[in-house]
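Student: Predicted model follows, preceded by the sequence.
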Amino acid sequence: MAEWLQRIQHVPWVAHLVRANTRFTSRLGTAFAGSITYFSVLALVPIAMVAFAVVSFVYHDELQGLVDELLPALGPDLSEQLRTVLVEAQSRAGVAGVIGLVTAAYAGAGWMGQMKSAVRAQWRPSLDEQEERKNFLLESLLNLLVLLALVVLVGATFLLTSVATSFADDVMRWLGLQDVPGIGWLLRLVPLLGTLLFGFVLFLFLYRVLPQQRISTRMVLKGSAGGAVGLLVLQYLSSVLFGLFRDNVAAATFGPVIVLMLFLNLFARLILFVAAWIATSEQRAIAGERIEADLPLEQDPDLDLGPVKVPAPEPERGRSPYSAQQAWARRHGVRIGPQVLTVQYPDEKVQVPQPVAVRATRIASAVGWLLGAATGAGLGASLASSLRRRRRD
């Protein structure tokens, strides 16, 4: 089994996946994805504030009519209280929108900053290399621009996926094509191809804008195509889960939030794993270290993988004479230089040297004799004093 695993790691495409997984794991891909998910959820609150303000301004009359229609069914007291709250909320929608917009911009810039740092951590040859950053304002502005482009692309792919999964039958009925043979498959296939195209552009955009180092365009195109397929699968599964939660009244409240958080985390993992896959097409999985899956790269004469750091073998504790000499030299303050010292090194198995033990025994015996003599003299003097007192009495 071990030999088979070793042989299969020499297959180029398997070795590439192993290197990508090793890079993703060793460079904290899961932790970076969790951080990106956290900032994504954090940005949902200001986004909701902006959405509330926009809906209040655009559909003010419709909302007012809906409130007037529904509130009387709640009773006079409760309906009046809710009306007061809703009217006050609508009057402050502008303030909420401005605050939400500023907060959403700040949170979005932070989210994209985390995404950029995570992709660069997977992309660069060594994790110890310094990440280049511009000043805070310029960096935040660039992050916002990249985020806006990303939101447009993700929204377009989600729209096409929803059309392909949920509204295909409705579209056929609207167009009157439900009786045309094969039209159902065609209406589902065209949006899926559009989703793949938008996903490909999305990943290509990310891997051209975020990293600092350039890698072969051919590998970036391959990685972007693989990322587009992965994104399509994630979106399809998300649409299916949304439909399942929508049909369940008990799960309809928290189901969409759970699906959204799951999608954000898996989407972040997908971006980082594909980045690791692209990077390890020309780099070792771990900078300066060699693993079995690096063999296909080492056989490519056009790649410069850099030197491999060979760790010094660790001697077995308690059995290396040199280690025992070094430990003894540190204890006794002896400096071992290029010259041979005329010092007899002790046996490492002996905890205390014999001369030291003999000297310590003699000193302990002398101290014990003196303490015993002093104690005996004191007891004798005390006894003699007691006898004299009795004779006097």
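Tutor: Yes, it's here.

Student: Could you use CA atoms for every contact and neighbour count after this?
Tutor: OK.

Student: Packing partners of the lengthiest helix in the chain?
Tutor: Longest helix in the chain by number of residues, with DSSP state H as the criterion: helix 354-392. Here helix 354-392 touches no other helix or strand, going by 3 or more Cα pairs under 8 Å, 6 or more residues apart in numbering; DSSP states H and E.

Student: how far out from the middle of the chain is that helix?
Tutor: Averaging C-alpha positions (Cα atoms, centre = their mean, to the nearest Å) puts helix 354-392 72 Å from its chain's average.

Student: Ok, stretch 380-393 next?
Tutor: 86 Å.

Student: Counting neighbours, which bits of that stretch end up buried?
Tutor: For stretch 380-393, a neighbour-count test (16 or more other Cα atoms under 10 Å) marks nothing as buried.

Student: repeat for stretch 163-177
Tutor: Neighbour-count burial for stretch 163-177 flags 163-165, 168-169, 171-172 (criterion: 16+ other Cα under 10 Å).

Student: ditto for stretch 125-140
Tutor: Quick answer for stretch 125-140 (16+ other Cα under 10 Å): 125-126, 140.

Student: Inside helices: which ones of the buried residues of stretch 163-177?
Tutor: Secondary structure from DSSP H places 163-165, 168-169, 171-172 of the buried residues of stretch 163-177 in helices.

Student: biggest separation within the residues you listed, which pair?
Tutor: Thr165 and Met172 (12.7 Å; Cα to Cα).

Student: which residues of the stretch 201-350 of the chain fall in helices?
Tutor: Using DSSP state H, counting those that start in this stretch, the helices of the stretch 201-350 of the chain run over 217-247, 255-279, 295-298, 321-332.

Student: ok, second structure coming up, stack it against the first:
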Amino acid sequence: MKHMTANPNAADRILTTSKRAAGRGTAQQLMRRPAVAHLRDTLTRYGQRLGNQFAAAITYFLVLALVPILMFAFSALGFFLEIVRPDLMTAATEQISAMGGSAAVVDMLQQFLSGWRGVGIVAIISALYTAQGFIGNLKDAVRSQLSDDGVQKDEDGFVPRVVNNTITLLVILVGAGLAVSLSIVSTSLRSVIVAWLELPGWMDPVFQLVPIVVMAATFWLLLFLVFTLLPSAPIPVGTKRKGSLVGAIVLAIIVQFATILIDMFSGSPSAALFGPVIAIMLSLNIVARIILMVAAWMGTAGDDSMFHTVATAPAPADDPRIGPAEDRPTETIGALITASALIGLTLIGFNRYQSRTDSASGRR
């Protein structure tokens, strides 16, 4: 009787063991798939080559570059109002005064417009300094993700490095300006085209995808240029084209998300001061991480399609600062999930605070 009652338990244990073995086999088969293995190698290289640290440095210099960019924008506006259309200077100063700021702020803005020459010179010098830090870190980061020899440093001389960084910055600025301009033009022409062609009203939401597609195309061209100028050795065209396309699609989605995030922050008076700045910094950091992730994808890819080959990077030397290679993808994904959770909690907190403020105002 004992033997007969033990058989079901033994059968259950055998069945459970078989299921576990089958599950492990399925997971191993999934991890051996070329696309999944390539993604795993990408995350591993991104972590080993200090991707997050480089992204933080790039974000810092990008935020630092906002000051000379704003100064140069005021200088260009002052040049336009004084040289090209001097008749609009009075209207511009009146518009600044009508903004409702303090007298000191209004006087400072008016001085920026009238002294556009000095402001422009200071902006150019400041931009050259920040450009060296931005392009230098971006170049080192991209080359480190692409190379099989670990973290790379720019070994060019001072003058060639400054010239190359400046040219690269100008190309990136032109590409970014083209992307923004095409997005604005395509957005403004959307309703005009629908009305001109006398299309039904339901076509207008369909045309909302046009600016996103145009932006993704310009981002693809921009990333293609970046991965042509920055690497020390040429990347295979097929790999560069595919990686730039994936990065461009993700960047276009990030831009739309940043726009929504800024609108959500701007809707709360308590978050209107720092909310847009936080959203911009977060978006810049995510953009830097995406660029480096694409570079890591290219560095672990071969000439063939990612679904047919898996390039394996050489095993790195043991470094206690880096830790086990198999732990880095998990840490990277965990950091992204944590950041997303913090963003969500922040938005929920701001919305609750705004609701309480509105309720208190209504009771008063």
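Tutor: In hand now; what should we look at? As the structure is a computational prediction, the values presented were derived from the model and not from experiment.

Student: After superposition, what's the TM-score here?
Tutor: The TM-score (TM-score structural alignment, normalised by the length of the second structure) is 0.68; 290 aligned residues with a Cα RMSD of 3.7 Å.

Student: quick one on the thing from earlier: relative to Ile47 of the first structure, which of the helices of the stretch 201-350 of the first structure is closest?
Tutor: Taking these one by one with Cα to Cα, helix 255-279 is closest: 14.2 Å.

Student: start and end residues in the second structure for that closest one, please.
Tutor: Using TM-score structural alignment, the residues of the second structure aligned to helix 255-279 of the first structure are 275-299.

Student: List the buried residues in that stretch.
Tutor: 275-276, 279-299.

Student: do the same with stretch 322-329 of the first structure
Tutor: Per 16+ other Cα under 10 Å, stretch 322-329 of the first structure contains these buried residues: 324-325, 328.

Student: Next: stretch 192-212 of the second structure.
Tutor: Buried-residue list, stretch 192-212 of the second structure, by 16+ other Cα under 10 Å: 194, 204, 207, 211-212.

Student: Which member of those residues is positioned nearest Thr42 of the second structure?
Tutor: Taking these together and measuring to Thr42 of the second structure by Cα to Cα, the closest member is Ile212, at 26.6 Å.

Student: Ile254 is in contact with that closest one, correct?
Tutor: No - Ile212 of the second structure lies out of contact with Ile254 (Cα atoms under 8 Å); the separation is 10.7 Å.

Student: what's stretch 136-143 of the first structure in contact with?
Tutor: For stretch 136-143 of the first structure, contacts defined as Cα atoms under 8 Å, 6 or more residues apart in numbering pick out 106, 108-110, 112-113, 133.

Student: can we see that at 6 Å?
Tutor: Counting contacts by Cα atoms under 6 Å, 6 or more residues apart in numbering, the residues outside stretch 136-143 of the first structure that touch it are 109, 112.

Student: next one: stretch 208-217 of the first structure
Tutor: Contacts of stretch 208-217 of the first structure (Cα under 6 Å, 6+ apart): 116, 120.

Student: Pull the distance from that stretch to the chain's centre.
Tutor: With Cα atoms, centre = their mean, you get 21 Å for stretch 208-217 of the first structure.

Student: quick one on the thing from earlier: mind listing which of the buried residues of stretch 125-140 of the first structure are in helices?
Tutor: Ser140.

Student: could the buried residues of stretch 125-140 of the first structure be laid out in JSON lines, adding distance to Gly199 of the first structure?
Tutor: Below are these laid out as JSON lines (distance: Cα to Cα, whole Å):
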{"residue": "Pro125", "distance to Gly199 of the first structure": "26"}
{"residue": "Ser126", "distance to Gly199 of the first structure": "29"}
{"residue": "Ser140", "distance to Gly199 of the first structure": "25"}
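
Student: ok, of the buried residues of stretch 125-140 of the first structure, which one's closest to Tyr59 of the first structure?
Tutor: For those, the nearest to Tyr59 of the first structure is Ser140 (32.5 Å; Cα to Cα).

Student: The closest one -> the second structure?
Tutor: So Ser140 of the first structure corresponds to Val162, using TM-score structural alignment.

Student: Provide the contact partners of the host helix or strand of Ile96 of the second structure at residue level.
Tutor: In this structure, Ile96 of the second structure sits in helix 89-97 according to DSSP states H and E. Residues outside helix 89-97 of the second structure that contact it (Cα under 6 Å, 6+ apart): Leu81.

Student: mean shift between that helix and the first structure?
Tutor: For helix 89-97 of the second structure, the mean deviation from the first structure after alignment is 5.0 Å (mean Cα distance after the TM-score superposition for the first structure).

Student: Return the set of buried residues in that helix.
Tutor: 89, 92, 96-97.

Student: Gln95 of the second structure and Ser181 of the second structure, how far apart?
Tutor: Gln95 of the second structure is 25 Å from Ser181 of the second structure, where distance means Cα to Cα, to the nearest Å.

Student: burial of Ala104 of the second structure, as a residue count?
Tutor: Ala104 of the second structure: 9 surrounding residues under other Cα atoms under 10 Å.

Student: Also the one 3 residues further on?
Tutor: The burial count assigned to Asp107 of the second structure is 15, neighbours taken as other Cα under 10 Å.

Student: ok so, going back, quick one: residues in contact with the very next helix or strand once past the helix holding Ile96 of the second structure.
Tutor: Next in sequence after helix 89-97 of the second structure, counting helices and strands by DSSP H and E, comes helix 103-114. Around helix 103-114 of the second structure, the neighbours that count as contacts under Cα under 6 Å, 6+ apart are Gly78.

Student: how much does helix 103-114 of the second structure stray from the first structure?
Tutor: Looks like 5.6 Å for helix 103-114 of the second structure (mean Cα distance after the TM-score superposition for the first structure).

Student: Leu204 of the first structure maps to what in the second structure?
Tutor: Match for Leu204 of the first structure (TM-score structural alignment): Phe224.

Student: what's the matching residue for Ser361 of the second structure over in the first structure?
Tutor: So, by TM-score structural alignment, Ser361 of the second structure is left unmatched.

Student: Pull out the buried positions in the helix or strand harbouring Ser361 of the second structure.
Tutor: Under the criterion of DSSP H and E, Ser361 of the second structure resides in helix 328-363. Residues 328-329, 332, 347, 350-351, 354 are the ones in helix 328-363 of the second structure that count as buried (16+ other Cα under 10 Å).

Student: Thank you kindly, that will do.
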